[in-house]
Each structure stands twice: as C-alpha cells, then as structure tokens.
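Enquirer: take a look and give me a structure for this.
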Amino acid sequence: MTGVLGDRERVEWLALARAPKIGPVSFFQLLDKFGSPVEAAKSVPQLKLDYQAAEQEIDMCRRAGGQIVCACEENYPPALSALSPPPPVLSMIGDHGLLKRPAIGIVGARNASAAGRKLARLIAAGVGAAGLVSVSGLARGIDGEAHAASLETGTIAVLAGGVDQVYPPQHQDLYSAIAEKGLIVSERRFGHRATARDFPRRNRIITGLSVGTVIVEAAERSGSLISARMAGEQGREVMAVPGSPLDARAAGTNRLLRNGATLVRHADDVIEAVSAQIARQDDLFAFQPTAKGAHTVPDIPEGLAGRVYESLSPTPVAIEEIALASACSARQCASVLLELELEGRAITHAGGLASRT
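Expert: Next up is the predicted model:
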C-alpha cells in the first residue's frame, strides 16, 4: 500500500492504529508480519478493530476541514517518514504544502521571560524570512510567540490532543489563524483531549518535522529538554539560546550547551547551523513508503512490556541492565521503552539510561 489509499484501505489502516494498546512499534510489527491491517485482525483474535469508529473519525476530520494521512501515502510528511517508526497516522488541517519546506522547531518555557519571548519572535521571524517554516506545540510562552511571529511566512502547530482540540484555550484565536494560514497536525484521535502521556508523542513529531530544534528557555526538568533529546536521537541539529546562570528558566538550556548543543543567538546562527542539513534534505527525507518490510522492528515476546516496566525505577538505569533484568535483547528493550515513553510511562535519558516516570 503506497501512493494514495482508497477509502476502505484508509479505514482499515486507521482502525489498526487506533486499536487498544497499539503504538507505532506494535503497529509496524503487525504490518510487517501479516502484510495488512485486515490480515493482522484475522490472525490475532484478541485484536478488535473498530472500523465504524475509524469511518466516523475520518468523516469528522473532513467536516472540520482536515484530512487523515497514513504513513504509507505520498503526501505523508517525508521528514517523519524517515523516523523509525513514524507515527502511523496524522490528522492535518491547513496548508499541507508547508511540509515540503525545511522547518525549524522552536520550543521553550511556558512561563518564559520577556527576553525569551522576544528572542522566540525574532528567531521565528528571521528563519521565516529566509524561507524556513517554524514548528512548535501551541503552548503558552515560547511556542505561542514563535507561531505568532511566523504566521505570514509559514508555521506548523503540533497538538498533543486531537487536531480539533485547542490547548491552552487562550490560544483559540492563534489556533484559528494557524488553521487558516499555516498547518495544524496531530497524531491522536479526533476529539481526544490531551493527557500528560500525549506530550512525548507531540514533541517527537515537532523534532521529527524539523531539520533542527531551538530551545529558547528551559528549566532543568522542562519538557523542552525531552524535545532536545529526541531531536538528537533523530539525527537533527540541537540548538540552544544561552541565558543567565541566575535565571532558573535558563538552567536547562545552559546545560544543553555544556553537553554539546549548538549555541545560537539569533536567526542567522540558526540558519548557519542547519545549512548542511537543508542542503541534504532531499536525500535525507526522500519519500520512503511505509508498507510491509519498510520498518523492521524486533519481535517483542508476549509480556515483555510488563517485564521491562517492572524493571524500571525512578532512578535512571542503563538500558543494558534493564534488558538483562527483563530477559531480552537491548534492541527489544529499546523498542519497548519507546512504546512506554510514548504512553507516558517511561523516559529515556542521555547516556543510554531509562527510568519510570
């Protein structure tokens, strides 16, 4: 299944993606093993696919002016297709053409300082003037400033909830403006209200769409640092704006710089840092149809997810030790940890460590 799916194929793909306890890793394992969502449902009795709910979701998205795109289709974002595994489905409202242009993620503190907000606006406006799209998460603070400053040049808002769910509510007007002039994207079900476990999925899409991500302000335990780590794991440029050591909102960004992130002061620095990636973007993100065999993931024995989760503790532990305690390979353990992290139940750290959330 590549190119553009027929109506029935789209319903079947979406139904598998929305099945209980099915995440990106397990989705592509089933697809790789059985060849299609229908064959997977026939071969795994406990896998109950709700085709009617999938049809309703597609219809609701269309009535809202949006579209559901599957990972095997040509109009799926090529930058996300390069991830392993990519989100199986995306809901989108707005200008899909923005996905063909190089993008910069701009994220940071919700309680941003006046200086941080100004920097976010200047960076977003500057990269926009250079032809790049800004990507962020529609949150208060840095995210909102980046979106507002790049409405006319191109901005993409990635939501943690459904593509129709405005969060925070104060950004209703900004959401409407982005839907009209930019692009709204979500991995989650239409109508889904965001919970804490949805934000790692959102962050992974923000960094996945971008050739590089700029962290403007972030405290030591900020979710923006998760975005920075994900960008690094995806092979994308990680950039940070330095801040005063006396400001807690700069503690995370300063630590990123100490650990090797690229220091940026303004848009010109950002453009210089990602120029090589932009030049290679056509090769890096060439369309790769996500069908049988396109994303091979290791077989996960039944019950392994539970064993890995039980092996985790609030204290970060080496993934190799978690795999040993769970009686699995490091590759199997890494796949399970990805699934657990996307569910909001675990977090992986720099240095090959993981912990329970």
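Enquirer: from here on, just use CA atoms for contacts and neighbour counts.
Expert: Fine.
Enquirer: which residues in this structure form strands?
Expert: 66-70, 89-94, 103-107, 133-136, 155-159, 183-186, 212-215, 237-240, 262-263, 317-318, 346-349, 353-356 (DSSP state E).
Enquirer: how about this one, so we can line them up?
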Amino acid sequence: MTLRLTDAARRDWLRLARTEGIGPVSFRDLIHRYGEPSLALAALPDLARRSGRAAPPRIPGPAEADAELEQGARLGARLIAACEPEFPLGLAHLDPPPPLIWTLGDETLLHRPAVAVVGARVASAAGQRFARELAADLGRAGFVVVSGMARGIDGAAHEATLDSGAIAVLGGGVADIYPPQHADLHARIAARGLIVSESAPTYSATARDFPRRNRLIAGLARAVVVVEAEIRSGSLITARLAAEQGREVLAVPGSPLDPRAKGCNDLIRQGAAVCEGIDDVLRVLEGFRGFEAPPAPEFRPEPLAEREADALRERVAALLSPTPVSRDELIRASGAPAAHVLAALAELELAGRLEFTAGGAAASV
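Expert: So this is what the prediction gives:
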C-alpha cells in the first residue's frame, strides 16, 4: 500500500503508532484490516473489550500527535509513514515494517545502496582503524554506510563516511545525543548525512530501545559487517536480525585471545562470511539486485462473527508459551486463515497477553 497522507490521516497514523499495546505487527494488521488509521482507532476500544483487557488502551489525542509533529518540524526533521513512497524499501520489506520513521538530514541517502558497519563500543585501535578504512572504501564504491552512532566502531565508521554518505540510526529520537561525547558527530551527521529513528524526536533512549534500533540498522542495509564484538553484544543482535531478514552477514576474524573477537569468530563458525576488506563485501553482494516494491497485502476474508473470533483468539492464546514462536507456525497450528489468526494476535497484543520479539515471533506474557 503506497499513498499520500492528508494532514489528518498523518496525525491519526501517528496516534495509532503511539497507542499503548500496539507494536509493528498489530499496527500492520490493523491498517490492513480497517484500511484507514481513523477507522482502526475507532475500533480499538471494542477490540480491547473483546480481548479481555480491563481498560481501553491509552490512545494519544490529536493535540498530543500535533505536538510531536510540531516538535519535529522545529528541529527540521520529517516523519515518513510506512505507506508513503519515500519510505525506504529496505524497511518496507521488514516483517513487519516499522509504522513510521523520523529523519533529520539528507533523505536521499535512504534510497542508495547501503552497508552497515557495527561493532564494539570499547574497540581496539586496530578495530577502529579497520572500520574507518572499510567504511571509506565502501563510500568510494558508492555505498552509504549505516551504523548506530555508539562509541568505538560505530563512531569510526561514521567519521570516515561523512562526505560519501553516513546514516546514523538512533534508539532515542533524532535529537537525542547518545553518548553525550558524540554531540559534535551528531551535528555533523545531521548536516551532511542522515539521522533516523522510530522514536519521537526528543525522546531519550532506554536499554529496551536499542534492539529496535539494531533492527532498523540491519533493515536499511544490504549487508552487515561486524568488526569487533564480545559474545554478548548488541552487534550480534544486529547480525542475527540481519540474517533473519535475509541480509548478508560478514564478520572480521580476530585473535582468540581478545574477548572482542569472540563474537565475530562465533559468527564465522555459524556461517557468516569472513571480511578482510571491501572485496569480501562486494563478493557477497554480487547476486543482490536491490529491493523491489513489497508485495501487496494478502486478500482479507470477511471478518468472523464475534463469537467465532473470540473462540479463535482463545485457541491461538492456548498455542502460545514463553518460548517465542513464528506467526507462520501459529497459523499452521491453528488451522485457521492467516488473516483471522493475525487479527487474533493483534487483539492478544492489545490485551497485553502476548509480546512480539524484534523478529516478529510471539510469546505469552
């Protein structure tokens, strides 16, 4: 679905995206189900009641949405909804796509081929040098370099690509400078590159926001290169999400004596390509032809009667456990049409009875 939003529809799109209990999976299903954000907003109280929620979800009012839009406008930022033609195809192909993004800077970078370069915050001097050289080589080859504006590897990659194309994806809003010592880097990327975020423009990131940021980093890129990473690190989350999204994953091998190499070496054991320079990146991307327009939403059958919908919702809830399971598996196990199962999952998320992982799998709460 590609369309231009009116001012009123944009406000309602933002209100639905910021509604309590609505994540990207439920947002997408509600838009496909009702067609317009205003109709989805109107249906939410009844959906919440039917799904067993004690009280209706908190829906931001029109004034609250207008305040966020005005906040972005004062910063010179722009909101792009997932239905709009300017929305990057890489993010549109995510399952599910983010409902919206805020951008600050040169939006044309969203539509150029990109490679992500990520790695340790407490990076070695050698690792930072490798990241700078690889990022610079990628820029000369025509790629935009995407990273997360963290200390260490991320900062080195950004510094090397300010002239060729740098995209910084943030966990907080586009005006949230984290870490504080990157204030100057943030200003230079905003002026010469692009800053991207799903969050409200001045929102300050918390720990739970960084997996969402990592998902966007992977989604914008054709390949993700991990330069240094310990076994438990956000960079490995980015690599896992990239693999789930069908992107290429490369890792820079390192000494087994350095804890910062253990994550990369483990990725290679799991099948990631070895990266010793730009030639390795170009080799794995040889067969990549770019992103095409995402497929149109599947046909939606007539909604179920309330009693049937309630029964299916409880049947789907019984299939859930604390172990995340894919939506395809739930559809297969339920034996019901996909559209009806997705509607049941949206109602269960709205009721707070399940949560979705960053990769879109569902688990009981």
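Enquirer: got a TM-score for the pair?
Expert: Laid over one another, the chains give 0.83 as their TM-score (TM-score structural alignment, normalised by the length of structure 1), with 330 aligned residues with a C-alpha RMSD of 3.3 Å.
Enquirer: follow-up on the earlier one: would you turn the strands of structure 1 into a markdown table with distance to Ala120 of structure 1 and mean neighbour count?
Expert: A markdown table is the format used below for the strands of structure 1 (distance: least, C-alpha to C-alpha, whole Å; neighbours: other C-alpha atoms under 10 Å):
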| stretch | distance to Ala120 of structure 1 | mean neighbour count |
| --- | --- | --- |
| strand 66-70 | 28 | 22 |
| strand 89-94 | 23 | 23 |
| strand 103-107 | 7 | 31 |
| strand 133-136 | 10 | 30 |
| strand 155-159 | 13 | 29 |
| strand 183-186 | 19 | 26 |
| strand 212-215 | 9 | 29 |
| strand 237-240 | 11 | 27 |
| strand 262-263 | 14 | 20 |
| strand 317-318 | 35 | 17 |
| strand 346-349 | 26 | 20 |
| strand 353-356 | 31 | 21 |
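Enquirer: would you list those in CSV and tack on distance to Gln29 of structure 1?
Expert: Listed next are the strands of structure 1 as CSV, based on distance: least, C-alpha to C-alpha, whole Å:
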stretch, distance to Gln29 of structure 1
strand 66-70, 16
strand 89-94, 15
strand 103-107, 29
strand 133-136, 29
strand 155-159, 26
strand 183-186, 22
strand 212-215, 29
strand 237-240, 29
strand 262-263, 36
strand 317-318, 25
strand 346-349, 21
strand 353-356, 23
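Enquirer: out of these, which is closest to Gly303 of structure 1?
Expert: strand 346-349 (16.6 Å; C-alpha to C-alpha).
Enquirer: hmm, who's touching that closest one?
Expert: 229, 309, 312, 316, 337, 340-341, 354-357 (C-alpha atoms under 8 Å, 6 or more residues apart in numbering).
Enquirer: roughly how far apart are the most centrally placed residue in structure 1 and Lys118 of structure 1?
Expert: Nearest to the geometric centre of structure 1 sits Ile205, at 1.8 Å (C-alpha atoms, centre = their mean). Note on Ile205 of structure 1: its distance to Lys118 of structure 1, by C-alpha to C-alpha, to the nearest Å, is 25 Å.
Enquirer: what of Ser26 of structure 1?
Expert: 42 Å.
Enquirer: how about Glu39 of structure 1?
Expert: Taken as C-alpha to C-alpha, the span from Glu39 of structure 1 to Lys118 of structure 1 is 53 Å.
Enquirer: these two: which is more packed in?
Expert: The neighbour comparison of Glu39 of structure 1 against Lys118 (other C-alpha atoms under 10 Å) goes to Lys118, with 16 against 13.
Enquirer: quick one: map the more buried one onto structure 2.
Expert: Aligned by TM-score structural alignment, Lys118 of structure 1 pairs with Arg129 of structure 2.
Enquirer: ok, that match - contacts?
Expert: Here Arg129 of structure 2 is in contact with Ala156 (C-alpha under 8 Å, 6+ apart).
Enquirer: where exactly do the helices run in the stretch 201-350 of structure 1?
Expert: 223-233, 251-258, 267-279, 281-284, 304-311, 319-326, 330-342 (DSSP state H, counting those that start in this stretch).
Enquirer: which other residues reach the third one?
Expert: Helix 267-279 of structure 1 is contacted by residues 102, 122-124, 126-127, 211-212, 214, 237, 239, 262, 264 when judged by C-alpha under 8 Å, 6+ apart.
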